[in-house]
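Enquirer: give me coordinates for this.
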Amino acid sequence: MRRFAPRLLACALMGAGAAQASPFTVDQLLAQQRLGPVSVDPSQRWLVVPTTGPYDSAPRWDLEDLTPMTITRLSVFDLRKGGAPRVFPSNAGSPEAWGYNPGPYAPSGAKMAVTRARSGSLEVGILNLTDGAVVWTGLFPVTDVMGRSLQWRSDDVLLVLAKDPATPTTAGVVGPPAEQRLIDRWRATRENRVGVTVMGSGRYLDQTPALPPSRLVAVDATRGLGQVLAQGDFFDLEVAPGGRFVGLLSNGPPLAPDPSVPAMTTDPFRRHRLTVVDLVAGGAWSPCPSCDVAVDLLAWSPGGAGLLVYARGDNDPWSAARYWRIDALTRRAAPLHDRDITPMAETTGYGSRVPRADWMSETPVVLGRRGDASQDGADWFAWGAKAPLNLTAALPPGPRRLEATGPAGIVASQGGRLWRIDPLGRATLLGAGRSLQGAGLPGGERLVFNNRPRPEDLALMLDDGPRPTPVVLDKARLRPLGLDAPTDETLLLVAGQARAAVTLKQDAHGVETVLLRRAGQAPQALATLNAHLAQVDFSAPRAVSHLGPRGETLTSWLYMPTTPPSGAKVPLVVIPYPGKVYPTAPTSQGPPARQLYLNLQILAGAGYAVLLPSLPVDTRREPAEGLADRILAAADAAATVEPRLDLNRMGLWGHSYGGYAVLSAAAQSRQFKAVIAGAFAADLASHYTRKSLLATVAPDAAVEIMVGAGWMEQGQGRMGAPPWVDPDRYVRNSPLLHADRITAPVMLVMGDLDSDPGQALTMFGALFRQNKDAVSLQYHGETHVIMTAANVADFHRRLLAFLRDNLGTSPGS
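Expert: This next block holds a predicted model:
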């Protein structure tokens, strides 16, 4: 097992100039380390830097995309006293100690909640940052993707939303719970017990089972012992300031789809309910039992009694939703209402509704608009006792973002400029700039959209001067921190009280150094990652300009082999993804190139040129219409930029919607000589209903039927209607039904825990029936992306062999 590489960059690169450069390979990909979310505690004494060991050193692989958590260790730096960091655990990745992963800090900053891998899930522990003691609780939290599963009530009590580790979920680890449930059902049938999974629709909707209840547990931070305070299908919590109340969001009764309304990918299967628990007097209260409460907003007032949520009546559309003000002391709840102001939520491209609200002292601040103004005309309103006051009326036109809020007003950003606004709506321009991560640890989706800091806790980067300047607000004035912010480094966080910043410096080979920068001091290297890449050459992107479907100018990106032979023709692999537009080269494909799948640097290292084409969605056309022509137009433009490209040896590689795209294009042109499609849909009619193992055995986790319908009707599928309404459109856009036109050899790749793994066998069967050249790879225990190191290595070995067989390679590669 590899050890971590704690050496500083200077040591790691000693003697590097004499070594010969090498191309990037899958072995170097799997040996990579990763940097986790760097954070500083509320007191700004403790700086925590999470890093992993080499990816392929993980001791277990049942946590899927959470696998790096098994090899993560925390380096804790004392910003007051200095000195060497303490590392937890010291032997991460060994059978005796899985990795520690950071969680929320206690209010004083002296303790941190942490998690470690146990029983196919994550166990909660409490790390004392002062003395290094760790207490494990035996509790397994629900996923915190939507908000919080852990939050401190005080320095002595941690609240946990705990679940049975075997409970399945669509937002966390998928495989082990689903696999175990299937085995249990098989065993039950063999033993003459009932082995059945039930789902219901229409009058039988309530026959679909619900998840076992989770528990709200108060944990003694010293002993690790817990007390159950409430039970329910809870998935998010927020503790009120002062610690008396906690708001909980839970899954409610099943929600029947409306056949007359087009489905969206984000349509929920269950209603959401709000519960308020009094942690002092005891007891729980449902402020609006017949309200369907939106996720992404649970905002307590600074006084600890007022709560803001966004909700609709059970029988109302979301267009009728309102912000609700709840008084936990008097147990009163009422919607915010004004006949001239329409409170609103933002709508994402996937159709989900994101409410935006907070508090300015004890006054709600919500996003709204006057009359029939568009969403771009939305403003922030202080919802006082008399009438709503438009706080952002004086700002220039354009979307306004709330950055911070407190008793003295708010800080908002608009068009790259920052404004301080007092409670009367008087705005003062602070300058051009942006907000930065300050103290604390970023959380789930709700905390990203809402949960703004106080102005005095806000860290800002001003861009007005000759170079970016980190500042903080000090009594409504900007106070520079005297910190360097080099433009060739990524600023990770700013600790204003400690006058410190943490940056990430990366060289051309992908070697990364985490640096601590303090006013008046030389930068201190905290960690160096991926020193093994010091002699690796990565392919640099070259811009390729061409026209789009509406005559617009687009930029695609070409990557040549890292050691192309002089004058020789080079085979080209195109990686298309309809809807992707690349104004700049994607950083994910540059050094250190961490993508486990669709990693073009591995192809470039093996002697292939790679093209990432910009393919904006053309709503005038059906999804598959003209795909090959658009891909070939980008390839022709690339050949103009680089004459060494051999367009007679051109392949396609796509994943997910890109996998669908390459199969569609392969049925439209003989120009392609090899096609690799992963995690794809080939038969859109059958893909309308997902058939994953999770959906089959665990409908209580969340029925995936509407996810497939939403993807097909209003999502990427762009069918606009179910297949029984417009079957011809499904036929025209399904690669399966045009398999007779595919002439290129095809490699099909699928994980059997993906959302619809049967698509691979369906497409393979069509090619097999016609005796066409095809290979089907089904990786067992994998989901939408192949994650296990052995399978990643196996796939790339087969991928390169397939390309060599059909495209050849560059001479000398």
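Enquirer: from here on, contacts and neighbour counts on C-alpha atoms
Expert: Fine.
Enquirer: so Val731, which of the three states?
Expert: The three-state label given to Val731 by DSSP: H, G, I helix; E, B strand; the rest coil is helix.
Enquirer: the helices in the stretch 451-600 of the chain, which residues?
Expert: 600-605 (DSSP state H, counting those that start in this stretch).
Enquirer: now the strands for it?
Expert: Taking DSSP state E, counting those that start in this stretch as the criterion, the stretch 451-600 of the chain contains strands spanning 459-462, 469-474, 477-480, 489-495, 500-506, 512-518, 524-529, 536-537, 541-547, 553-559, 570-574.
Enquirer: quick one, which of those strands is nearest to Gly717?
Expert: Smallest distance to Gly717 across the strands of the stretch 451-600 of the chain (Cα to Cα): 21.2 Å, for strand 570-574.
Enquirer: quick one on the thing from earlier: quick one: closest of the strands of the stretch 451-600 of the chain to Lys580.
Expert: strand 553-559 (10.1 Å).
Enquirer: what's the top helix by length along the chain packed up against?
Expert: Longest helix of the chain, by residue count under DSSP state H: helix 789-807. Applying 3 or more Cα pairs under 8 Å, 6 or more residues apart in numbering; DSSP states H and E, one finds that helix 789-807 makes contact with helix 26-30, strand 645-655, strand 672-678.
Enquirer: with distance to Ser201 added, can I get those in a markdown table?
Expert: Formatted as a markdown table, the helices and strands packed on helix 789-807 follow (distance: least, Cα to Cα, whole Å):
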| stretch | distance to Ser201 |
| --- | --- |
| helix 26-30 | 45 |
| strand 645-655 | 33 |
| strand 672-678 | 32 |
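Enquirer: would you mind finding the most buried of those?
Expert: Each of the helices and strands packed on helix 789-807 was scored by mean neighbour count; the highest is strand 672-678, a mean of 26, by mean count of other Cα atoms under 10 Å.
Enquirer: next, the second sequence, to be compared with the first:
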Amino acid sequence: MRHFAWLALACGLATSSPADGQAFSVEDLLSLEELGRTAFSPDGRWLVFEIQGPWKSAPRFDQDFLIGAAASRLMLLDLTDRGPARALLRGLAGDGETFGAFSPDGARLIVFRQRGHARELGVVTLASGAVAWSGRLVEPELWFAQARWRDNREVVAISRPLEAQARLAGLGWLAGERLQQAWAAGARGEISVTALGSGRFSGVNAPASTASLVAIDGVSGAVRDLTQGAFSDLMVAPGGRTAALIEDGERTQPSTSSTMRVGYPPRRLRLVMVDLVSGKRTIPCPRCDLIRGTWTWSPKGDAVAVAARPDGDGWSGYGYWRLAANGTAKPLAPDLTLGDTGGRDPRPMPGLAWLGRDPFVLARGGGTPRQDWWRLDGRRAVKLTGTIAEPQGPAVMITARGFVIRSAEGLQRIGADGRLARFAPSTASLDAPADLLPGEPRATRMLSQDGERRLLGSNGERSAPLDLPAKAQILAASQAWGGVAVTTTDPHGVGSLQVIRPGAPARAVATINSALADKAFATPEAIRHRGLVEAELTSWLYLPPVLPTAGLKGLIVVPYPGARYARPPVAAEPGSRSFDTNVQLMVAAGYAVIVPSLPMARDREPMPGLAEAMLLAVDAAIATHPVLKDKPLAVWGQSYGGYGALAAGVQSSRFSAIVASAPITNLLSYYGAIHPEALASPALITMPSELGWAENGQGAMGGPPWSAPDKYLRNSPGLQSDKIGAPVLLIYGDLDMDLGQVTTLFSSLLRQGKDAQLLLYRGESHVVMSPGNVRDLYARVFAFLDAALPGSALAPATPGGAPTPATVSPSPSAMRPSQ
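Expert: Predicted coordinates:
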């Protein structure tokens, strides 16, 4: 049917019809709801899930990725009856509700309420709904554990006062507030300086942010202060007597010969043991520098196995250590070393499990590059996987009786006795629930094999096949209940949460975005084509489902260098909260859109050939749909995609308009740029990692600017603005990484008298998120495209329906702290 419609369009006969559905709009985007974290209680009685209300209903928009959580409500489903889900908490309007870990018996749950900028921890008893609020503030658990159960009643948590919030809880608002405080101090004649140091002057740098380790009674809310330190992650021992914590130590100082990589730790990471009765703290190895996320307690709770090294440089020198609660430390199998991930930006690839008496590790031995799993029995290292293809990464499932690993031969299981057994063929996959808390054991998985999907138990037992909807995403799995919670999204973006177990009908739990049911969305069409790096690629074309009466306005290319899309990009699906380059909004505005696969070779510089690679996808789409042949091309990219958009404009005259939001334009000036939030809060500076972006991350320069200045120059589109012939629209948030990336390019274009606009959004960071700014952004971009693309009547500089410059700035009473 679509091909007949496009034939009609080519002949100028197509018209739109209300029966085709209403076009998706910016207001629809801002009204989208979202399912947050979902989890079963350990006893299998309860399902708890977060529903984030419409984006524009959030109480404030200066909290970056926490904006959605601030509009979240917690819901509780009793799996022992057929009643509907109900609200778990009786919070005040404007409180955002999220949750953490269940107590071991499943009777209680850690919950958080976001009130203003404060994120307070509480404990709710699920059966009664009674809540004990602690009065203590805790960071979001995006990467690291912040609150865990000591037993069925007491919670151990890392807590910070509001003014000392670390990077996540302070995103957005804290930088603006501290800048205002500094400006006010300067106005009063007081000190308002940020001091940074290097080499002999490193001592002027701010220390890491200090936190308190506290124990909270889950019934009364009473708090015991245990100790203080620059803590960032925790793990409670079996039995609950001791907590292991990662503490941020002194700043790292890379040597001039070291290879800088993304993720290079900005500080040494130390392990601290804290007695949860007395609060006594012990550092078993004061000079051991840890790798985050690779640690595990012994089943007895007397020691932790970690991946660590004596203080060193770069990513080298890591091995495995045993750090005991009594303060002793010793290396485990010193002859074994960690392997790495390979690729352009290799990083250490540790793997750990501790079953019974012995730890098991993934490591290289005997000076070979191959990685194997080893059992460390206290006397020697025993290789366990030498008879199979090389293991592929850490364990994918760990239980008390064994763990599952991947190899080219399929899934293998290693038991607590060290025996290796084939678990599933290479055609099988093992899927994890979507939102595990950091550090949660990988103990429940979904096995997909021979067209069937089964739940795996802790001992490797398999359930009867589960009848899951097509494209269902597994949010949570429960061995105790014997089933899963899944979400599905229909072609209109209407989402459904269901619980399913073998032999029983699916149970509907919640529906979101029902208002999208009458909206028309573009469906992705695969475009097969050759590439510069790979012989065969798939890109994705989106055509308007409701044919524009006046015909297509043009074809927009949405690039992201390095991306390879075997499946349609998730951000372009109906119902996706995509605020930067929203494909469905572009289609609704009358454009065809192509999202090209742009893989990059490891040994090539990032900029050469980008336009050619994009145009290979464009020409393949034109060959499939000749109606696109005479349509003007625009390119619109976000972040590294903005870099790609500008590179395309430098390299090809086929693009008639360029939109670049949050782009990198100048690799020389971007090298080592310091984020405004880090300058406002110097304890948060992650300098070595930022240098790694340019040297071996997406920048791919292979070294610092002084080692190859010409390389930096020829890969910086902003330093080649004389080659840009198309009109350019630059978009940036004043809290993003480096405002100079767009101001210098805009000034260069202005100097040459070229058509350009710069939109600077106050109080925004890497993605524009405030509803008023989102509305303004799309109004201005579409007006810019209308004016810039050939065949369009020249529109006025201020887009129709968008605020004029005189009304863009809010009144003093409406100013947010970050403005």
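Enquirer: could I get the strands of the stretch 451-600 of the first structure as JSON lines with distance to Leu211 of the first structure and mean neighbour count?
Expert: As requested, these are exported to JSON lines (distance: least, Cα to Cα, whole Å; neighbours: other Cα atoms under 10 Å):
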{"stretch": "strand 459-462", "distance to Leu211 of the first structure": "41", "mean neighbour count": "23"}
{"stretch": "strand 469-474", "distance to Leu211 of the first structure": "46", "mean neighbour count": "22"}
{"stretch": "strand 477-480", "distance to Leu211 of the first structure": "50", "mean neighbour count": "14"}
{"stretch": "strand 489-495", "distance to Leu211 of the first structure": "38", "mean neighbour count": "21"}
{"stretch": "strand 500-506", "distance to Leu211 of the first structure": "42", "mean neighbour count": "21"}
{"stretch": "strand 512-518", "distance to Leu211 of the first structure": "42", "mean neighbour count": "22"}
{"stretch": "strand 524-529", "distance to Leu211 of the first structure": "41", "mean neighbour count": "21"}
{"stretch": "strand 536-537", "distance to Leu211 of the first structure": "49", "mean neighbour count": "22"}
{"stretch": "strand 541-547", "distance to Leu211 of the first structure": "48", "mean neighbour count": "19"}
{"stretch": "strand 553-559", "distance to Leu211 of the first structure": "46", "mean neighbour count": "21"}
{"stretch": "strand 570-574", "distance to Leu211 of the first structure": "44", "mean neighbour count": "28"}
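Enquirer: still on that earlier bit, okay, the longest helix of the first structure sits on what stretch of the second structure?
Expert: Using TM-score structural alignment, helix 789-807 of the first structure lines up with residues 771-789 of the second structure.
Enquirer: repeat for stretch 599-611 of the first structure
Expert: The alignment of stretch 599-611 of the first structure onto the second structure (TM-score structural alignment) covers residues 582-594.
Enquirer: same thing with stretch 216-233 of the first structure?
Expert: Against the second structure, stretch 216-233 of the first structure falls on residues 213-230 (TM-score structural alignment).
Enquirer: list the contacts of the aligned partner of Lys330 of the second structure in the first structure.
Expert: Superposed on the first structure with TM-score structural alignment, Lys330 of the second structure falls opposite Ala334. Each residue near Ala334 of the first structure by Cα atoms under 8 Å, 6 or more residues apart in numbering is listed here: Trp324, Arg325, Ile326.
Enquirer: if we can go back for a sec, flag every buried residue along the longest helix of the first structure.
Expert: Across helix 789-807 of the first structure, burial judged by 16 or more other Cα atoms under 10 Å covers Ala789, Val792, Ala793, Phe795, His796, Leu799, Leu800, Phe802, Leu803, Arg804, Asn806, Leu807.
Enquirer: now it: how far from the chain's centre is it?
Expert: Computed by Cα atoms, centre = their mean, to the nearest Å, the chain-centroid distance of helix 789-807 of the first structure equals 28 Å.
Enquirer: what of stretch 398-416 of the first structure?
Expert: Computed by Cα atoms, centre = their mean, the separation of stretch 398-416 of the first structure from the middle of its chain amounts to 25 Å.
Enquirer: what of stretch 137-147 of the second structure?
Expert: For stretch 137-147 of the second structure, the distance to the chain centre is 15 Å (Cα atoms, centre = their mean).
Enquirer: what is the burial count for Pro259 of the first structure?
Expert: 8 (other Cα atoms under 10 Å).
Enquirer: quick one: what's aligned to it in the second structure?
Expert: Matched across to the second structure, Pro259 of the first structure falls on Thr256, judged by TM-score structural alignment.
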